[in-house]
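1. Have a look at this prediction, sequence included:
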Amino acid sequence: MLLIVPADPLRPRRPDEHFAPEAHAARDAGVEVAVVDHDALARGDDVARAVSRVSAEGVAVYRGWMLRSERYAAFAAALARRGVVLRTTGEQYRRGHELPGWYPDLAELTPRSAWTVGTGRGDFDRARDALGGGAAVLRDFSKSMKHHWHEAAYIPDLDDGDAAWRVASRFLDLRGDDLVGGLVLRTFERFATAEVRTWWVDGVCVLSGAHPDSPHDTPPEAFDPRTVGASVAALGLPFVTVDLALRADGVWRIVELGDGQVSDRPSTVAPAAFVGALFGPAT
C-alpha cells in the first residue's frame, strides 16, 4: 500500500506541512509515501507532471486537499498510467464527495434535502418548493459556508423566497469559482451534541472521535457508530468519513458523508493512531 500526499509548495520533495505528520507516521509503519503537486492537480493543466514524483507501483490511498471530482478522476487516470491504482475510483470519489451521490441511500438517516442543477433563482425556487417550508441549511454538493452561518448558510423560513435567495446569493458570492455542482437545501434539525467524525474502511468503522471543528469535544459515552453501520457498508465505498450528531429528540443523525481521502483529521487524533486505523498495525 502506498500513501500519496500533497507536496510542500516551497519544498516539492517533501510532504505539505499539514499532512507531514501522517506521512511520517506512515513511513514509521512501513508504508511507502509519495508526493504530488496539488496545485497542478487542482488546475488540471499538467496532471502528468503533477504525479511525476510517484515512482512506486501498486494500490494507493490519497490524503490531501479536496479536488473536484473531475480533477480526481484525471488524477486517478494519470496514476494508472504509472502503474498506481487509487483504492478509491473516480466514480467512488464522486459518490462520497458530492451529496447527490450518497444522499439517496442514506435519506432516512440524514436531514431531508433538495438540490439544483443550475444556480439561478428559478432553479433555487424549485428546490425550495420541493423541500417545503420551515428552516433550512444551504450548501453546495460538497461544502457549506457554516462559518458564515447567518449570511450564507442558515435560512430561517423557506417560505420567504426573497430572504432565502439573499442567503443563496451571498453563498454564491463567497464560494465563487469553488462552487461544486448546484445549490443544496437541507431541512434544519436541532442537535444536542457537537458532531462526531467516524472513519470507515470497506464499510467498517475503524476510528471515531471528535470533529475537526470541535477537536476537544469527545463523543458521548452512549455513542455507537454501528447504528448506521449497515447503511454505510451498503454504499460499497472503500474509505469515507461519516459525521454524526445527536438530534434534540435523542436520535443520531448523519450530518455529512465525505470521501475519507480529503476529510480533515482532528488535531486530537494522533497521526500514528490514524495511520494504524487506515493501514493496519505497523509492519
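-> Perfect, thanks for sending it. Since this is a predicted model, take the numbers as computed values, not measurements.
2. only C-alpha atoms for contact and neighbour calcs from this point on.
-> Will do.
3. In the helix ranked longest in the chain, which residues are buried?
-> Counting residues, the longest helix found in the chain (DSSP state H) is helix 161-175. Neighbour counts over helix 161-175 (16 or more other C-alpha atoms under 10 Å) mark 164, 165, 167, 168, 169, 170, 171, 172, 175 as buried.
4. Quick one: neighbours of residue 176, just the number.
-> For residue 176, the count of nearby residues is 10 (other C-alpha atoms under 10 Å).
5. want to compare, so here's the second one:
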Amino acid sequence: MTLIVPADPLRPRRPDEHFAPEAAAARAAGVPVVLVDHDRLARGDAAELADVEDGVYRGWMLRAEHYPSLPGLRTSAAQYRQAHELPGWYDVLASVTPESVWTKGFSRDDFDHARLELGPGPAVLRDYTKSMKHYWHEAAYIPDLADADAAWAVAARFVQLRDDDLTGGFVLRRFEDFVAPELRTWWVDGTCRAIGPHPDLPADTVVPQPDPTDIAPLVGKLGLPFVTVDVVRRADGVWRVVELGDGQVSDRPAAVSPERMIEMLFPRSSGS
C-alpha cells in the first residue's frame, strides 16, 4: 500500500505543502509515501511510479490521457477517465442528476446540435471535467437555450476562459434550482465513508446530511475504487448529484481530517 503525492516544486524531497498533511498522516499510520514530480506526471511520464503496489494518488488534477497506465495503481487509467469525465458516469447516475447532453468538440455546430437536443429553457454549461461557475453569468449559466446567439456568447466565453484546459467537448445540463449548501461525499469501493461541506465552503458550515443509501446502489454499480460525489438539495427538497469525480484529485475539505482520509484509504494500516 502506497500513498503518492506531488513533491514541492522547490524542495523535491518534501511533499507539496497542500498535500503534506495527508503525507504526514500516512507515514504516521505506517503507509509508505512516494513523491512525484507533478509536471512530469502531467506530461505522461510515470517513471517514478514503476514499482508502486496498491498505490493511491492524492494530488493535482491530471488529464485522463496523462493518468499513468500502471498495474500498481488501485485506480486504472480507464477507471480514472470514467470518474473524471462526465460522459463516463452520467448514464448510471442519470436518474439523480440534471439531464445532460454533450458534444465531442467545441465548434458552433457542435454546440448548436447539443442545444437543440436538450431543448429550450435554462441550462448550465461545462466541459467533460469542469465548469466556470465563478464566471456564472458570462461563462456558465444560459438563461434560455432557444436564444441561439446569446447561448453561443456564453459558450464562446467559456472556451476563451478554459483555453488549453478544455477537455472533451461541451456539456449542457438542464438548470435545476438548488437551495442548500453543496456537500462532498467520499466513497471507497462503493461505500460512503465521509460527508462534509464542499471545499469551496467554510469548514464550519452547518449543512443538512443526506441519506447516502439513496445513491449507494448507483455509485456501487460504477465499480470505481475511490470517488467523490457532490450533492445538493433542490428547491423541492430532493437531493441531487451535482458531480462525480475521481477521489484522487478531489480537494479535501477542512472538515475531513488528513487522518480520516488515510483511514478511509488504508484501513488495515490505520487500524480501523
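-> Now that the structure is in, tell me what you want to look at. Quick caveat, the model's predicted, so the values are computed rather than measured.
6. Give me the TM-score for these two chains.
-> The pair, once superposed, lands on a TM-score of 0.95 when counted by TM-score structural alignment, normalised by the length of the second structure; 269 aligned residues with a C-alpha RMSD of 1.3 Å.
7. what's the matching range in the second structure for the longest helix of the first structure?
-> Aligned using TM-score structural alignment, helix 161-175 of the first structure spans residues 148-162 in the second structure.
8. starting at the chain centroid, how far to the matching stretch?
-> Between the centre of stretch 148-162 of the second structure and the centre of its chain there are 23 Å (C-alpha atoms, centre = their mean, to the nearest Å).
9. with the first structure superposed, average distance for it?
-> By mean C-alpha distance after the TM-score superposition for the first structure, the fitted stretch 148-162 of the second structure averages 0.5 Å away from its aligned residues in the first structure.
10. can you give me the strands in the first structure?
-> Per DSSP state E, the first structure carries strands over the ranges 2-6, 32-36, 58-62, 84-86, 113-115, 136-140, 154-155, 183-187, 196-201, 204-210, 239-246, 252-259.
11. on that earlier part again, save the buried residues of helix 161-175 of the first structure as CSV, and put in distance to residue 266 of the first structure too.
-> Conversion of those to CSV gives the following (distance: C-alpha to C-alpha, whole Å):
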residue, distance to residue 266 of the first structure
164, 33
165, 34
167, 29
168, 29
169, 31
170, 29
171, 26
172, 28
175, 24
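12. quick one: contacts of the match of helix 161-175 of the first structure?
-> For stretch 148-162 of the second structure, the external contacting residues (C-alpha atoms under 8 Å, 6 or more residues apart in numbering) are 106, 108, 111-112, 125-126, 132, 137-145, 166.
13. now with 7 Å?
-> With contacts defined as C-alpha atoms under 7 Å, 6 or more residues apart in numbering, stretch 148-162 of the second structure is touched by 132, 138, 139, 140, 142, 145.
14. Identify the farthest-apart pair in those residues.
-> 132 and 145 (17.7 Å; C-alpha to C-alpha).
15. Tell me, how many residues neighbour residue 99 of the second structure?
-> Residue 99 of the second structure: 17 neighbours (other C-alpha under 10 Å).
16. how about it, what's its partner in the first structure?
-> Match for residue 99 of the second structure (TM-score structural alignment): residue 112.
17. Verify the contact between that match and residue 187 for me.
-> Yes. Counting by C-alpha atoms under 7 Å, residue 112 of the first structure does reach residue 187; the two are 5.4 Å apart.
18. which ones are touching the match of residue 99 of the second structure?
-> 186, 187.
19. For it, give its distance to residue 254 of the first structure.
-> Per C-alpha to C-alpha, to the nearest Å, residue 112 of the first structure is found 11 Å from residue 254 of the first structure.
20. do residue 192 of the first structure as well
-> From residue 192 of the first structure to residue 254 of the first structure the distance is 13 Å (C-alpha to C-alpha).
21. So those two - more neighbours on which side?
-> Using other C-alpha under 10 Å, the more surrounded residue of residue 192 of the first structure and residue 254 is residue 254, with 21 against 14.
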